[in-house]
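[1] please find the sequence and the predicted model below.
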Amino acid sequence: MRAFRKSTHLSRQLLATSGLRYSSTAAQTTKSLTSVLIANRGEIALRVGRTAAEYGIRTTTLYTDPDARSQHAVSSPYAINLGDPSAYLDGDRIIQIAKEQGCQGIHPGYGFIDLNPVEREPSLRKKMYRSRADLHRPTMAGNRVYGKQEELTRDSESKDIMTKAGVPCIPGYHGTEQDPEYLKTEAAKIGYPVLLKAVKGGGGKGMRIVNTEHEFFDQLASAKSEARNSFGDEVMLVEKYITTPRHIEVQVFADKHGNCVALGERDCSIQRRHQKILEESPAPHLKEDIRQDIWEKARQAALAVGYEGAGTVEFIFDNDTGEFFFMEMNTRLQVEHPVTEMVTGEDLVRWQLIVAEGGRLPLTQEQIEQRIAERGHAIEARIYAENPDMNFIPDSGLLLHLRTPTPTPTVRIDSGFIAGDEVSSHYDPMISKLIVQGPTRDAAIQKLKSALEEYEVAGPITNIEFIKRMCVSSDFVAGDVETGYIQKHHAELFTPQPPAPEVYAQAALGLGLQEISSAHGNPFSGPPVTAIGFGSGTNFQQRDFNLVGTPADGKGEPTTTLVTLRQTAPAQFDITVSGKTYENVTSTFSPTTNTLTSFFPHTRLNTTFICYSDRLTLFQSGRQYRLQLAMPEWTKKALGVKEMKNSVLAPMPCKVLRVEVHEGEEVKMGQALVVIESMKMETVIRSPVDGVVKRVVHGKGDLCKAGTELVEFEEKEEL
C-alpha cells in the first residue's frame, strides 16, 4: 500500500492563478498541462516544482523510505511513497503512478530513469512518448540514434549520422565485436593513448585511460568489471584519448515547428573521477569563430535526427590543436543547466513545458546571443558531501548545521536539504549547487569565493574548502583548464593548512562557555560533550583541553594541541595555546546563531561553533576547521574505560546509539567504534589499538551494563 501525503499550503499555492508561460512567439497548439509527476528527488525535484507552481501546474512527487522526511517529499501537494531505495529506477511503476494520479506528464529531472541501464531500452521511451508522459520527450528518431541511450549498434549509427551531418567525431571503434584481441587491434589502429568506455556507462564509471599496449588487457578487464557491476553490461567502445582535453557542452532546444537554438556553451572541465565539480559559461579562452562553430555543430546534431526538447550536446575540445569532437548527446536537462539560465535569463524548465505543450521556442538564436553578450559570466559549484583528501570518497550523515549564502539575483542556491536533514548513503551525495553571475569571469570567480566563505555545513565532510582553493588556483583563475586539472595541480590544491592558534582558542572558549551555560540550566543546542573532565560550572576556574586535528587522509600522526582556559571574570578569560597566552579575552555565545564572539587583545573574532559529542566544527574567517576533543588519561580511568587485548567494553550502563564499524573492517587506534548514550550524554568509544574487527557484539538500540563487551577484535600481527 502506497503512503499518500498532501500539503494543503502548497496545494493552494499551486492552484493559484499564475502568469502565462508563453511569449508572443510561442503560440500554443495543444492543451495546456495542468498536472505533472516529478520522477526524481532532491534539488531537481524542488527546482522543477517551483516552475510548475509558478504556472499553476499541480505536481505529484515521489519518495522512498530513506527520503520520507526529505524536502522534496513535502514540497508538493501530492507525494507517493515508492518504498525501496532503488524504486526511483522503476520506470513502469512510475508511469502507472502518473496515470493513477491523473498526471498529464512526467518530468524525469536528471539521472535515475535517464541513466538507469534497464530503463534505457526503447520500450520505456515508447511508453512515455505514446502517453505524452515524458515532458522532455525527445522524438523517437532522436532517441534512436544517440547510442548512450540504447544498444551498442545504435552508438555506431549515431556516429555515422553525426559525420554525415558535418559534426566532427572523435576517431574510435564503436562496433559489436568485443574480443579483447580485436579491441586491442582497434586501439593500435587508433593510436595510443586511448579511452575505454562502457557503452551503457555514465557518471565516470566503466572508463579507463590506456597509455600503452602493454597495459591494455589489464585496463580492459578493470573497465569491464566496473561496467558489469555498475550497469549489468560490459560492452566497451574504444576512442582516441585527447591528452589535454576540455569538456565543452552546448545546451540546445528544439520544438516541433522546426526551430532549434543553441543557448551557449558550458565548460565542465574541472572534474574528479570523470565527474564534474565546476561548470561555467562562457567557456574561457574560446575563440569566437570556434564558439560559433561549436554552437552550429550542436544545432546540426539535433536537427540531423529531428530532435525535439531539451538536449545537451557534449564535445571533447583539444587544448593543443583547437579541434573539437562530438562525444554524445544527453537527452535531458543537465545538473549544470542553471549556468545557462544565469547567462540567458531564461527558465529552461519553463521552456520544457512550452515544447511539451506544442509551443514555439520563446527566443530566436539572435535574441539568445544578445542575452549572453549582455549578462556576462556564470559559474556553478557542486557542493558534495565527500572527502577530497581521501580521493573524494562520499560521506553521509546528519546536517547538524547548515547556513547558506544570502540569495540575490546574482547568487543562487539550488538545494535539496535544510539543517536537520540527513544526507543518505543510498543516493548521490550532492547537497546543493551554488551558482553565481558576474559581469566578467574574474568578477564571477570572486563572487563564488565570497559566497563559499559564507557557506557553512557541519556534519558530513564536504568539498567546500577544496572549491575555495580552486578559486585561488592561479591557472584556474587564468582560465587554463582541462579535465586533468586536479591531478596536474594536486600539490597546490591539497597543501595542508593548519589552524591558527586563535582557532584553538575559540574552540576552548566554546567548550568553556558550554559548560558554564549548562551549569546554569541553559545548555547549548545538541548533545552535551563528554570526556572533557570539567566539574561544576560554579567552580569553573581553569581547564585544560587537548584538541586533535586528525589528518583527513589518515596519513601521518594526529596533531594534539594543548589549550589552557582560565576564567578571570564573568565572560573574561586568559587562554594559553601551546605556550602563547592571550590575556583578558571577553567572549559571548549566541545559541540562536551558534556564533561565538570574542575580543582578543589584537582583534575581534566571530566564529560559528558546533559541538557534537567529541567533535568540534568551527567556521572562522571564511574557513572551516574540524577538531576532535581528546579524552585525558585520568578521565578514561574515571569513566572506567578498559583496554583489553581482544575487546572494548562499555565504561558505564548505556544504550548503543550507533555502530561505526562492521565485522572484518580494519581499524586504527582512536577510530570510532561505537557511540553510546548514558544519562542523556553521548560518548564515543574508540579503538585502543590498530586491529581487525572480529565481532560487533551489540547493535543499535541495545541496552548494556557497565563492563559489557561491545566490540571484539583481533590485533594485527605486525603491531
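    Looks like it came in fine. Numbers count the residues shown, from 1 in each chain.

[2] drop to CA atoms for contacts and neighbour counts, all remaining ones
    OK.

[3] contacting residues around Asn387?
    The neighbourhood of Asn387, defined by C-alpha atoms under 8 Å, 6 or more residues apart in numbering, consists of 393-395, 461-463, 552.

[4] and Asp318, how far from Ser269?
    For Asp318, the distance to Ser269 (C-alpha to C-alpha, to the nearest Å) stands at 12 Å.

[5] what sits in contact with each of the two?
    Contact with both Asp318 and Ser269 is made by residues 245-246, according to C-alpha under 8 Å, 6+ apart.

[6] who's more crowded, the two?
    Neighbours per residue, other C-alpha atoms under 10 Å: of Asp318 and Ser269, the larger number sits with Ser269, 27 against 18.

[7] right, and the more buried one touches Ala283 too?
    No: here Ser269 does not reach Ala283: they are 9.6 Å apart, not a contact under C-alpha atoms under 8 Å.

[8] could you name every residue contacting both of these two?
    Residues within reach of Ser269 and of Ala283 at once, by C-alpha under 8 Å, 6+ apart, are Ile248.

[9] re the thing from before, buried subset of the contacts of Asn387?
    Using 16 or more other C-alpha atoms under 10 Å as the burial test, the contacts of Asn387 include 394-395, 461-463 as buried.

[10] of those, which belong to strands?
    Members of these lying in strands (criterion: DSSP state E): Pro394.

[11] for the buried ones among the contacts of Asn387, give me TSV that also has distance to Met162.
    Converted to TSV, the buried ones among the contacts of Asn387 look like this (distance: C-alpha to C-alpha, whole Å):
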residue	distance to Met162
Pro394	37
Asp395	40
Ile461	43
Thr462	40
Asn463	38
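
[12] before we go on, here's another structure to hold up against the first:
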Amino acid sequence: MLFHTVLIANRGEIALRIIRTLRRLGIRSVAVHSDADAGAPHAREADTAVRLPGGYLDIEAVVAAAAATGAQAVHPGYGFLAENTAFARRCAEAGLVFVGPPAEAVEAMGDKIRAKATVSAAGVPVVPGAAEPDDDLLTADIGFPALIKPSAGGGGKGMVLVRSAAELPDALESARRTAAAAFGDATLLVERFVEDPRHIEIQVLADAHGNVIHLGERECSLQRRHQKIVEEAPSPLLDEETRARMGAAAVEAARSVGYVGAGTVEFIVQGSTADYYFMEMNTRLQVEHPVTELVTGLDLVELQLRVAAGEPLPLTQDDVRLHGHAVEARVYAEDPARGFLPTGGRILALHEPGVPGPGRPAADGTVRVDSGLAAGAVVGSDYDPMLSKVIAWGHDRPSALRTLDRALAGTTVLGVTTNIAFLRALLAHPEVAAGDLDTGLVERRLGELVPPAGTPDDVLAAAALLLQHELVPAAPADPWDVPDGWRPGAGAAWTVWRLEGPGGVTAVGVRGLPAAGSGAAEVRLPSGDGDGTAGADRVLRADLTVDGTDVLVTLDGVRRRYAVARDGDTVWLGREGSTWALTRHHLGDPGDRAGAGAAGDGVVRSPMPGTVLVVKTAVGERVAEGQPLVIVEAMKMEHTVTAPVGGTVAELPVRAGQAVDMDAVLAVVRREEEP
C-alpha cells in the first residue's frame, strides 16, 4: 500500500511539484520551512507545515517533524539532504521510509572517486583522472585542460576549469573551500577535461525486486558556471543504437551499487565521435526530470513513491516509448550581463504561462511551469538562485523550441533581475537551433547572447510617460489644475525626467500630459551622440494607454505592451521576457546626466548580495591592479573582487562572515600617485 502521509524535506518549486502528485494520489503532504520561508508557497500549499528553526539541513528537526505529523515517509526532493547518507540512515532508524535509494547506494555514488571505481569495475567507461587522498593533485600527470571537482559534490558547485599548471594552486584552494562549505567534505578529484564535450544523462528506475530500466536520455549541454540552464529530451545527437548502448551502461552502473528508486547516470560525450564516459550518478530526482516526464508520459515522483512502498516497477524496458520532444529552461535570479551573478529583491509583479506539471502533454505546444514564485515574495541570498522552470513539449524539436520561446516571452517577473531575455537569445542561437551543442557554447557565445548595455528608447519613453501620467489627478476639477506647464500665449513646457537604468542616467522630456487612462504626448530622447543638447535630441509622437497593471505605448507608430510595477522611485517595465528597472532622479537639465552615479576609481563594491567569505588584504597594504581583495559568496557561488587600480588599501569596512548588499563598499584603494 502507498503511504497516507509524506513529509517533503525541501522547499520551492520541487516541494510544490511533489505536493501536486501527493494530492493526486490522495496522500497527505507535510511541508517544512525555515524562518525565511515562513510564508512561502510550498508552506501554504501543503496540508501541514512545520517550522525548522535550524533550516533545511537540520536532520534531527526534520525527523522530529515527521514523527510529530505522523508521516510514514520522507521525500528529500533534490539538494539539501537529498544525497546525505547520514539523513537516509537516520530516517531508517526512526522508522521512516526514505524516498530514495538505500544509504549504501547514496554513499557509493555520492563519492565521485568511489563511484568511478565501482562503475569501472562493472565495465562502464570512465574519464582518466586523479583523486585524493591517494594522489597529489598538484603533481598528478593528468594533462591540461583539467577539471577540479569536489568528490562529495554536485550541481556544478566547486567545479573549476584550469588550463595550465600555474592556475592549479589557486584553483584547488577555491574548490576545496567551496567543497567544505557546501558539502562538509573538502576532498577533491581532477579529471582530464574533454574539449567541446556534450553532457548527456540517462534516467534510470530500479525497484527492490531486481528490476532496473532506463527512460532514455536528456541532453544538458547548455550550461553556465558548470550548471545546467537548458535541458531537453531526447538528445539531438544520439541515434537509437547509441541510446541503447548508453542506456545499458547506465543500467549496469545502477545495478553495481544495488540501486533502488529514481536516479540519473551522467555521461560526458565527445560530440564529434559520440564516445561517452561515466561522470557521476545523482542518487535523487533531477531538476530536469520534467522533460523525461513529458516525452514518456510518466510521473517520476509517483514511481518513486511506489518503489519506496515496496511495489515492483509497473513497466518493463520494452514498455518505454519516447514521444515528441521536450525542452526545459531554468529561470534564475541572476544577471547574465554581470557574469551571471545572483540578484535579489521583492517580486512586485508575476505572470507565468502554462500549467503546473506533471502530466502527459495534451497537444502540440503544451507548456508546463514548475515554480515556487509568488508576488510579494523576497528573493534573497539564502538559497539557490533558481526561481522556476518553464518546459515545453512539441511533436518535434523545432516545435518544442518555438513553444518554449513563446512561453518565456510571456513570463513576467518584475522586481528581480532574471535571465529570461538571455534564455530567449540562447534558444534562438543558430547553433542551438541546429542541435550543435557543447558545454562551452554559452561561454563562447556570451557576447552574442547578452543584450548591449543601455535601455531601449521605447522603454525610456514608456517610463517617462507613466511618470508624467501619474502627475494627473484622476478627474481634475479645473483644467488649471493639470500640471503640464501650459501658460497663456505659450504651449505646454517640457517636463524632464532623469531616469537611471543599465546604461546610466538619461534625460527624457515629455510635453503634453496623458490624461487619466490614456492620452497623447511628445517625447524627447537624446540622440546617439548623447550630448543632451536640444538640437541633437529627437522628438517623437507618443500615445499612452493604461490597461490595468499594464501600459500600452505607441512610439513613432509602433505599439508595445509593458507590464509595470513600482518600487519607490523605481519603475519596473517588462516586455517579451525582458525587464528594465529605471530609477527616477530629481528633475534637471538633460546635460547633467553624463557620468551620474559613477563610483571613484578606487572604490570596490560588492557585485551581488551575499556574505564576505574571505578578506585577502588589510588597511595600509600595497596592492597591484587586479589583485584579489575580498571573496563574496552567495547561493554557494564565489566571486573574487579585485583591486581596480594599483595603490594602497585606504578603507576596508568589511570582515569575513559579514552580510553585504549589492553595491556595498568593500574596500577603497588609493592610487599610487594620490597624496
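    Looks like it came in fine. Note that this is a predicted model, so its numbers are computed, not measured.

[13] if I pick the aligned partner of Glu482 of structure 1 in structure 2, what's in contact with it?
    Taking TM-score structural alignment, the alignment pairs Glu482 of structure 1 with Asp438 from structure 2. Asp438 of structure 2 makes contacts with 196-199, 221-222, 271, as judged by C-alpha under 8 Å, 6+ apart.

[14] farthest pair within the residues you listed?
    In the contacts of Asp438 of structure 2, two members sit farther apart than any others by C-alpha to C-alpha. They are Leu222 and Gly271, at 13.4 Å.

[15] for the longest helix along structure 1, give me the average deviation versus structure 2.
    For structure 1, the longest helix by residue count, based on DSSP state H, is helix 501-519. Between helix 501-519 of structure 1 and the corresponding residues of structure 2, superposition yields a mean separation of 2.5 Å, by mean C-alpha distance after the TM-score superposition for structure 1.

[16] how far off centre is that helix?
    With C-alpha atoms, centre = their mean, to the nearest Å as the basis, the distance from the averaged C-alpha position of helix 501-519 of structure 1 to the chain average is 32 Å.

[17] now do the buried residues in that helix.
    Within helix 501-519 of structure 1, the residues scored as buried using 16+ other C-alpha under 10 Å are 503-516, 519.

[18] what's the match for Ser388 of structure 2 in structure 1?
    Correspondence of Ser388 of structure 2 to structure 1, assessed by TM-score structural alignment: Ser432.

[19] same question but for Leu467 of structure 2, I mixed them up
    If you follow Leu467 of structure 2 across to structure 1 using TM-score structural alignment, you land on Leu511.

[20] let me see the ranges of the helices in the stretch 301-450 of structure 1.
    Taking DSSP state H, counting those that start in this stretch as the criterion, the stretch 301-450 of structure 1 contains helices spanning 337-344, 348-356, 365-375, 441-454.

[21] mind putting those in TSV, mean neighbour count and distance to Asp233 of structure 1 included?
    Rendered in TSV, the data for the helices of the stretch 301-450 of structure 1 read as follows (neighbours: other C-alpha atoms under 10 Å; distance: least, C-alpha to C-alpha, whole Å):
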stretch	mean neighbour count	distance to Asp233 of structure 1
helix 337-344	23	29
helix 348-356	24	32
helix 365-375	15	40
helix 441-454	20	40
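
[22] of the ones you listed, which is nearest Leu639 of structure 1?
    Taking C-alpha to C-alpha, helix 441-454 is the member of those nearest to Leu639 of structure 1, at 39.4 Å.

[23] in structure 2, what residues pair with the closest one?
    Residues 397-410 of structure 2 are the counterpart of helix 441-454 of structure 1, counting by TM-score structural alignment.

[24] still on that earlier bit, next SSE after the longest helix of structure 1?
    Using DSSP states H and E, the helix or strand that follows helix 501-519 of structure 1 towards the C-terminus is strand 542-549.

[25] which residues in structure 2 does the lengthiest strand in structure 1 match up with?
    Taking DSSP E as the criterion, structure 1 has its longest strand at strand 260-272. Alignment of strand 260-272 of structure 1 against structure 2: residues 212-224, by TM-score structural alignment.

[26] near Pro476 of structure 2, how many other residues are there?
    As a burial measure, Pro476 of structure 2 scores 12 neighbours (other C-alpha under 10 Å).

[27] looking at Leu222 and Gly271 of structure 2, which is more packed in?
    In this view Leu222 of structure 2 and Gly271 are compared by other C-alpha under 10 Å, and Leu222 has more residues nearby, 25 against 19.

[28] how about the contacts made by that one?
    Applying C-alpha under 8 Å, 6+ apart as the definition, the contact partners of Leu222 of structure 2 turn out to be 228-231, 437-442.

[29] distance of whichever residue in structure 1 pairs up with Ala329 of structure 2 from Ser415 of structure 1?
    Using TM-score structural alignment as the criterion, Ala329 of structure 2 maps onto Ala381 of structure 1. Ala381 of structure 1 sits 12 Å away from Ser415 of structure 1, going by C-alpha to C-alpha.

[30] what residues are shared contacts of those two?
    Going by C-alpha under 8 Å, 6+ apart, residues that sit against Ala381 of structure 1 and also against Ser415 are Lys433.

[31] related to what we said a few turns ago, in helices only, show me the contacts of Leu222 of structure 2.
    Helix and strand membership here follows DSSP H; of the contacts of Leu222 of structure 2, those in helices are 441-442.
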